[in-house]
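Chemist: the amino acid sequence is not available; the structure is as follows:
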C-alpha cells in the first residue's frame, strides 16, 4: 500500500513547479499593476483595496485552519481541550459573522464608488481637448482610424501624452476585447455596436495592446504597440503618414477584413463614414446601438482609389 506521506512529499513540489509555470504566462496581469494613466491608476487602487479587504478575512482563516489542524491532530498524550457537548458561542458567532459583514459593506462601498467613477464612456477631466480614435477588430488584426486627423493604421496606435483619447469600438468579425493593460481595463468590441472607452497616457512610452478574447486560429497575434509621444511628435507623425503613405479605399478595406494576420500598416486617408458603415452593416434599418453615444445612420460608401500596404 502506498505511503500517503511519501506521496504528498512527491506531489507537492510538482504542484509548486506547475503553479510557477502557469504564472509565467501572466505578463498582462503583472503590467496592470504598473499603470501609466489615470484610469489604470484608479483601477489599480481598487484592486489593492479589494485584495487587502479579502486578505483581512482569508489570511486569519487560513492561519486558524492550520493552527486547529495542528493543535487537534491525533497524537499520543494530546492536551487539547475536548468538549463533545459544545454547540454555541455568542462571541465566536459575532466574530465570524460580524467581520465578514463589515468587510463586505466596506468593499461594496468602494466598488460602487469606483464603478461609477470609472464608467468607460465617462470623459476624463482635462483642460485638453480629447482626440477620437475609431477602433475595429477584424480577423486577426486591429484597424485604427483617426477621423480628426484623417489617417488610419493597422496594428499600431500612436497617441499624444496627457491627452484624453476617446475610443469608439466596434467589430467586423467575431466579438473581441480591446485592452491596453497599463492604461485601463478592457472593453468588448461587438458587431452592430459602437462602444465608447476613454483612456489617457500620462507618460511618454511604448505600451502593450491586445485582443483579450478568444476569436479563432490567430487570436494570439491580435497584439499592437501603443506609442505615447509628445504632442509635437504626434503631429509630426500624422503629417508623415499623410505625406508618405497610400489611402485606404473601400476595396482596400474589404481586402483587409478578410481573415488573416497583418503587419503594421499606415494609410494617409480612409473613406468618410467607414466606421459607421461597419457598425450599420449588421443592423436592421441602418441604425446601431451605442454605449456612451447616440445611434447614427450613414449612407453607403463608394470606392475611389486602390490601396496598398506599407510598414512603418
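Modeler: Done, it's in. Quantities reported herein were computed from a predicted structural model and do not represent experimental measurements.
Chemist: please make it C-alpha for all contacts and neighbour counts, starting now.
Modeler: OK.
Chemist: what sits against the residue located most distally from the centre of the chain?
Modeler: In the chain, the residue that sits farthest from the middle, by C-alpha atoms, centre = their mean, is residue 77; the gap is 56.7 Å. Residue 77 makes contact with no residue under the criterion C-alpha atoms under 8 Å, 6 or more residues apart in numbering.
Chemist: how near is it to residue 37?
Modeler: Residue 77 sits 61 Å away from residue 37, going by C-alpha to C-alpha, to the nearest Å.
Chemist: tell me the SS of the residue farthest from the centre of the chain?
Modeler: coil (DSSP: H, G, I helix; E, B strand; the rest coil).
Chemist: comparison target, given below:
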C-alpha cells in the first residue's frame, strides 16, 4: 500500500517537496487508514481520468485538419461497443468508490471504539481506554484527564499504542479539533459533546489546531500532542501532579475569557464535575444546566411560576455574555436548587421541590433526605423572591 500511495502522489510530492505531508504519512492508525482511503479513491478515479486525458490529446492529433489520412465519416452517429465502454467504465468505478466509502464510513466512524491499534494488531483484551476531555476556548485548548484528575492548556499527551477517546465540546462558538498525524477533524460545539477514537503508534511531538475559523485569535489556537512510551506518560502525569495547582469552576471562568498566544499551563488537580458543567453550560454558580432544563421541559415545564426564574449574568465575556447597550441586561435561567449532591433523579427534585411536603423528600423512592437539597445562594434581588427548598 505504501508503494501505491507513493506512486499515486508522486507528482504532488514533486511540487510540494518542501511541505510536510503529514496527512499522507501519519503516525496514528486511524489517520493511516484515512490516508489509504484517499490513495485508493485517487487511483480509482485516475483509471478514468488518465484515459480521457490521453484520448483527448490523441483525438486532437489524429483528426487534425492537416491529417488527410484520417477517415472522414460525417454520417456516423452511434456505436454500441463504444457506448458500453463509455458508460460501463465510470459505472464500475462509481460502484467501487461507493462500496469503499460505505465500508470506510462505518469502520472509521469517530464514535466507534477501536478494534485494532495497527494493521494486524487487535486491541488487547486487558487494554484500558484513555479518556481525554477536550474544551475549545477562545482561543486556546483545555484538556482534562478524568482518570488522573489533571488538566492542561495547549498540551496533550497519550501513551503509544493505547486507544484514546476524546470527548469534545466548546465554551462558545464552533471549532474543529484536529491532529493530522492522529485522526480526522471533529467539530467542537457549545452545549454538545462529540467524540473521537484514535491511537498513536509512534512516539513524538505532533501539531494540533482548530481547523474552523472562530474569531480574531483563531490563527494562534494551536497545541502540541505528545506520543509517549508508557513509562514516559506516567512520568508526564506525575510531573503535572507534582507541579500543583487546581482548576476549579472559578478558575475555569477566568481561563474561559478570550486570550491569544496562551502558554502551556498545567493543573495538578481539577474539579471532578467541571467538564459535565461545561457541556451543560452551567459552570456559573446558580445557573441551571441544559440537561436539567430539557428534562423539566419534557415533563411539561414549570408554567407561569418559572417565567421570572432568571438571574443576571455575573460577568461580561464579550459577545457571549454581552454588554447590553440597549434593552435589558442579558440573563440566564437560574437553578431551582443545587443538584450537585443528588444522583439519578435530580430533575425530579427540581420539579417537586416547590410542592413537596416539608417532612418528605421530593424525590419519590430516591431515599434522599430533605437536607440534601440545597437552596441556591444567589441574592434574592437578582431575580425576585428567593426560591428555596422549603417554600
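Modeler: Good, I have the coordinates. Owing to the predicted nature of the structure, the values given are computational and were not obtained by experimental measurement.
Chemist: in which helix or strand would I find the counterpart of residue 58 of structure 1 in structure 2?
Modeler: Matched by TM-score structural alignment, residue 58 of structure 1 corresponds to residue 49 in structure 2. Counting by DSSP states H and E, the element that carries residue 49 of structure 2 is helix 29-62.
Chemist: got it, and residue 262 of structure 1?
Modeler: Using DSSP H and E, residue 262 of structure 1 falls outside every helix and strand.
Chemist: quick check: closest non-adjacent residue to it.
Modeler: Spatial nearest neighbour of residue 262 of structure 1, chain neighbours left out: residue 141 (6.2 Å); criterion: C-alpha to C-alpha, 6 or more residues apart in numbering.
Chemist: so what does that neighbour match up with in structure 2?
Modeler: Per TM-score structural alignment, the equivalent position to residue 141 of structure 1 in structure 2 is residue 140.
Chemist: who are the contact partners of its match?
Modeler: So residue 140 of structure 2 contacts 153-154, 220-223, 259-262 (C-alpha under 8 Å, 6+ apart).
Chemist: cutoff 10 Å now
Modeler: Contact analysis of residue 140 of structure 2 by C-alpha atoms under 10 Å, 6 or more residues apart in numbering lists 153-155, 209-210, 217-218, 220-223, 255-256, 258-264.
Chemist: same question, residue 155 of structure 1
Modeler: Residues in contact with residue 155 of structure 1 (C-alpha under 10 Å, 6+ apart) are 137, 140-144, 209-210, 221-226, 261-266.
Chemist: which of the residues you listed fall within helices?
Modeler: Judged by DSSP state H, helices contain none of the contacts of residue 155 of structure 1.
Chemist: so which of the residues you listed belong to strands?
Modeler: Secondary structure defined by DSSP state E assigns 137, 141-144, 209-210, 223-226, 265-266 of the contacts of residue 155 of structure 1 to strands.
Chemist: farthest pair in the residues you listed?
Modeler: With distances taken as C-alpha to C-alpha, the most widely separated pair in these is 210 and 266, at 18.4 Å.
Chemist: what's the neighbour count on residue 19 of structure 1?
Modeler: Residue 19 of structure 1: 11 surrounding residues under other C-alpha atoms under 10 Å.
Chemist: please enumerate the helices of the stretch 101-250 of structure 2.
Modeler: 230-243, 249-255 (DSSP state H, counting those that start in this stretch).
Chemist: show me the one of the ones you listed that comes nearest residue 296 of structure 2.
Modeler: Residue 296 of structure 2 lies closest to helix 249-255 among those, at 24.6 Å (C-alpha to C-alpha).
Chemist: related to what we said a few turns ago, what is the helix holding residue 49 of structure 2 packed up against?
Modeler: helix 2-8, helix 80-107, strand 116-118, strand 183-188, strand 194-198 (3 or more C-alpha pairs under 10 Å, 6 or more residues apart in numbering; DSSP states H and E).
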